[in-house]
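**Q** would you be able to build a 3D model of this:
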Amino acid sequence: MSTTHQTLGIAINQIETLHLNGVDQRYCVLGEKPENPVLLYLHGGPGDSCLPLVKKYNSALARHFNLVVWDQRGAGLSYYPFTEENHPSIDTYVEDTYQLSRYLLERFHQDKLYLMGHSWGSALGVKFIQVHPELVHHYIDSGQVVNMQAITREQIAFVRSHTSDAKALAFLDSYSEAIAGQDWVKALLKLTKLVVKHGGSLYGRSNMSNLIWPFLTSGRYSIKELLNRQKGSMQSVTYLWHELMDTDFTDIHHFEVPVTFCEGRQDHHVSSAIAHDWYVAIDSPKSWYWFDHSGHFPKWEEPDHFLGCVLQDLSR
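**A** Sure, this is the predicted structure:
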């Protein structure tokens, strides 16, 4: 591993590049004191980089942590084109996380870090704490992935209960065939759009425009980089979604690190009800926080409540 910044101090608000697991990847460290603990954020998607959103809604975390916001390989500022012959697997991202974690711990002279995962990033987070618990103080999730097949069934049931549109209902009836066909990405995006339309992603909203605007105004992304973000998101879904659909943590009930769940009560994008059923069965040190006015994005829908829950839990 190598980096364009060799000093041990914090490069506040600066984008840094690390040659990580064979690929240049970019991240930003937000913080005030080098001695603060490291908090590594794993974004969702796959491919849904989110630095402008974290800066807008969660920058207060940087008063307590060296908050590391990483654009994962092929996504956002770390975009490069995947190919049929050369594309990553979920295990590739777990190894990326390991190498980045080791680098950060060495850089900030610490033994362990805090890990936060959202949606796709929560699947990476659970896999990571299973194989490398020795590097993690505590795992915090939101939009926790448990069983993707069950999540899809819940999405369909949610939309069905919120629409009387004949075309939408016909689409839901034929979804299993559509997702197995050649135009499966189109079917997947259509189902997601219907969940969003009926308020199952952002509570009280029928679109995600408020999560798009920060990218246009942050000054972090050039026009080319904004286009690359879109390309990175699409290719990540294309090459990783089928593997993600096989994800099932239902029978895993123990972790070597404490776990905290921050879940939107109105999340039907990645069902918080399924996550809660799983949480009940976990026998490790654990905490659960409901966000009553949130869907899939509690850290951006209720950021003050999110900050309070995280600080309360990690101070124990």
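**Q** could you use CA atoms for every contact and neighbour count after this?
**A** Fine.
**Q** the longest helix along the chain packs against which elements?
**A** In the chain, with assignment by DSSP state H, the single longest helix is helix 223-245. Applying 3 or more CA pairs under 8 Å, 6 or more residues apart in numbering; DSSP states H and E, one finds that helix 223-245 contacts helix 90-107, helix 148-162.
**Q** how about the first one: buried residues?
**A** By neighbour count, and taking 16 or more other CA atoms under 10 Å as the criterion, the buried residues in helix 90-107 are Ile90, Tyr93, Val94, Asp96, Thr97, Tyr98, Leu100, Ser101, Arg102, Tyr103, Leu104, Leu105.
**Q** tell me which residues are up against the helix or strand following the longest helix of the chain.
**A** Remark: after helix 223-245, the chain's next helix or strand is strand 259-264, criterion DSSP states H and E. The contact list for strand 259-264 (CA atoms under 8 Å, 6 or more residues apart in numbering) reads 138-144, 272, 284-298, 306, 309, 313.
**Q** among those residues, name the buried ones.
**A** Buried among the contacts of strand 259-264 by 16+ other CA under 10 Å: 138-144, 272, 286, 288-291, 294-298, 306, 309, 313.
**Q** in strands only, show me the residues you listed.
**A** Residues of the buried ones among the contacts of strand 259-264 located in strands (DSSP state E): His138, Tyr139, Ile140, Asp141, Ser142, Lys286, Trp288, Tyr289, Trp290, Phe291.
**Q** right, and the third one touches Ser119 too?
**A** What that stands for is Ile140. No. Taking CA atoms under 8 Å as the definition, Ile140 is not a contact partner of Ser119, at 11.6 Å.
**Q** before we compare anything, build this one as well:
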Amino acid sequence: MQKHLNTRPKTNMLIAILCFVFAGLQSSATETDTTQVIEIGGIKQYISISGEAPGKPVLFYLHGGPGTAVSAHKDVVTGELEKYFTVVHWDQRGSGKTLQMNETTAPPTFDQMKKDAEELLNFICNRFTTDKIIVLGNSWGTLPAFHLAQRYPEKIRALIAVSPVVSNLRSQQITLELLQYYFEKQENSKAIQQLSDVNIPDSGAKEMLIQYRWESEYNGEGMSDEQFDQLLHYFQDWEKMWFPLYSELYKNDLERSAGSIKCPVYFIVGKKDLTTYFKITEAYFHKLKAPEKQLFWMEDVGHNIPGIAADKMQKTIIEYIVPLLNLSETIK
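**A** Modelled structure (predicted):
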């Protein structure tokens, strides 16, 4: 089943791209709004625990990127959810406060990130003395989230996948072809020239940013040369840590690796998402086997839903997904 949600957010392209490099039910917690440093995967890792209602279901938020922790501005991303859930934010290996607490010697690998996520899942269940939690993954974060749902479905009440990365390779290939065709029809020589220099898989951050620039233009948001240069400086620093992991993602395809999930799965997808091409996401949704699944569309929104439409994302979860999970008696 699919639902269409109308939203026309005021977007800020710089914030959007920086937020994504291209997000038993009862808790026994007696404290909220706290932080912890725990040892996961042999290093210190940072989590924050927030919520205005102790004893509510636990929601584990897996941020996007890779490398863009959101705990520092969690009030914007999950502030409304914290009225209904105990929300756990985790600054993943190499990100945010976890990065600050550790000397980084090598870029993280996908296997490391999946193992870290497994340890966090078990820690959260023990910390809150609960059999099941809700996992919310955004963009890159959907990959470890789907891994958890496959490996530990008995511990996950539901998986909420926001802008899921189904197949980075197929998505980027189709989007590049779409953009090249569109700008050729528009006779935009600058776009045609720059896009001709892009190869999929990308060889570096500059190619990634060129494609994102013209995705933004296609969706009605221009990017000046000055803005491009500013973002390129950021991405050149980002790629030193994260490009090896990002390159690994080209090998991942959820249609092959996660054809079935043994827990409820809910997608929240932007109708203008070209970063993880929305039609590939829709096709995967229809093929996915799950005991319960629904797809919620956000009109006039691209990839970075937590960055440009966090209020709409949270409203969708509270008004549509919570009733499906029969949480009415615990969320009041």
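**Q** quick TM-score on the pair, please.
**A** Remark: TM-score between the superposed chains equals 0.80 [TM-score structural alignment, normalised by the length of structure 1]; 280 aligned residues with a CA RMSD of 2.6 Å.
**Q** still on that earlier bit, out of the buried residues of helix 90-107 of structure 1, who's nearest Asp173 of structure 1?
**A** Nearest to Asp173 of structure 1, judged by CA to CA, of the buried residues of helix 90-107 of structure 1 is Ile90 at 30.2 Å.
**Q** show me what that closest one aligns to in structure 2.
**A** The pairwise alignment with structure 2 assigns Ile90 of structure 1 to Phe110, based on TM-score structural alignment.
**Q** tell me the counterpart of Ile192 of structure 2 in structure 1.
**A** With TM-score structural alignment as the criterion, the equivalent of Ile192 of structure 2 in structure 1 is Leu169.
**Q** that match sits in which helix or strand?
**A** For Leu169 of structure 1, the host element (DSSP H and E) is helix 166-173.
**Q** from Tyr284 of structure 2, how far out is the nearest residue to Pro107 of structure 2 once chain neighbours are set aside?
**A** In space, and not counting its chain neighbours, Pro107 of structure 2 is closest to Met241: 5.1 Å by CA to CA, 6 or more residues apart in numbering. Here the criterion is CA to CA, to the nearest Å. By it, Met241 of structure 2 lies 30 Å from Tyr284 of structure 2.
**Q** ok, Leu59 of structure 2 - contacts?
**A** Listed by CA under 8 Å, 6+ apart, the contact set of Leu59 of structure 2 reads Phe85, Thr86, Val87, Val88, Ile133, Ile134, Val135, Leu136.
**Q** now it, what's its secondary structure?
**A** With DSSP: H, G, I helix; E, B strand; the rest coil as the basis, Leu59 of structure 2 sits in strand.
**Q** Ser163 of structure 2 contacts Asn138, correct?
**A** Yes. The criterion here is CA under 8 Å, and Ser163 of structure 2 meets it with Asn138 at 6.1 Å.
**Q** all helices for the stretch 1-150 of structure 1, in order.
**A** Assigned by DSSP state H, counting those that start in this stretch, the stretch 1-150 of structure 1 shows helices spanning 51-58, 90-107, 120-131, 148-162.
**Q** His89 of structure 2 reaches Gly64, doesn't it?
**A** No. With contact defined as CA under 8 Å, His89 of structure 2 does not reach Gly64; the gap is 11.7 Å.
**Q** of the two, who's got more company?
**A** Between His89 of structure 2 and Gly64, counted using other CA atoms under 10 Å, the more crowded position is Gly64 (26 against 23).
**Q** what do we get in structure 1 for the more buried one?
**A** Aligned partner of Gly64 of structure 2 by TM-score structural alignment: Gly44.
**Q** quick one, what contacts its match?
**A** Counted by CA under 8 Å, 6+ apart, Gly44 of structure 1 has contacts Gly117, His118, Ser119, Trp120, Gly121, Ser122.
**Q** ok, now with 6 Å
**A** Gly44 of structure 1 sits next to His118, Ser119, Trp120, Gly121 when contact means CA atoms under 6 Å, 6 or more residues apart in numbering.
**Q** show me the contacts for the second one.
**A** Contacts of Ser119 of structure 1 were listed using CA under 6 Å, 6+ apart, and they are Gly44, Gly143, Gln144, Val145.
**Q** could I get the residues you listed in JSON lines, plus columns for distance to Lys55 of structure 1?
**A** Formatted as JSON lines, the contacts of Ser119 of structure 1 follow (distance: CA to CA, whole Å):
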{"residue": "Gly44", "distance to Lys55 of structure 1": "16"}
{"residue": "Gly143", "distance to Lys55 of structure 1": "19"}
{"residue": "Gln144", "distance to Lys55 of structure 1": "22"}
{"residue": "Val145", "distance to Lys55 of structure 1": "24"}
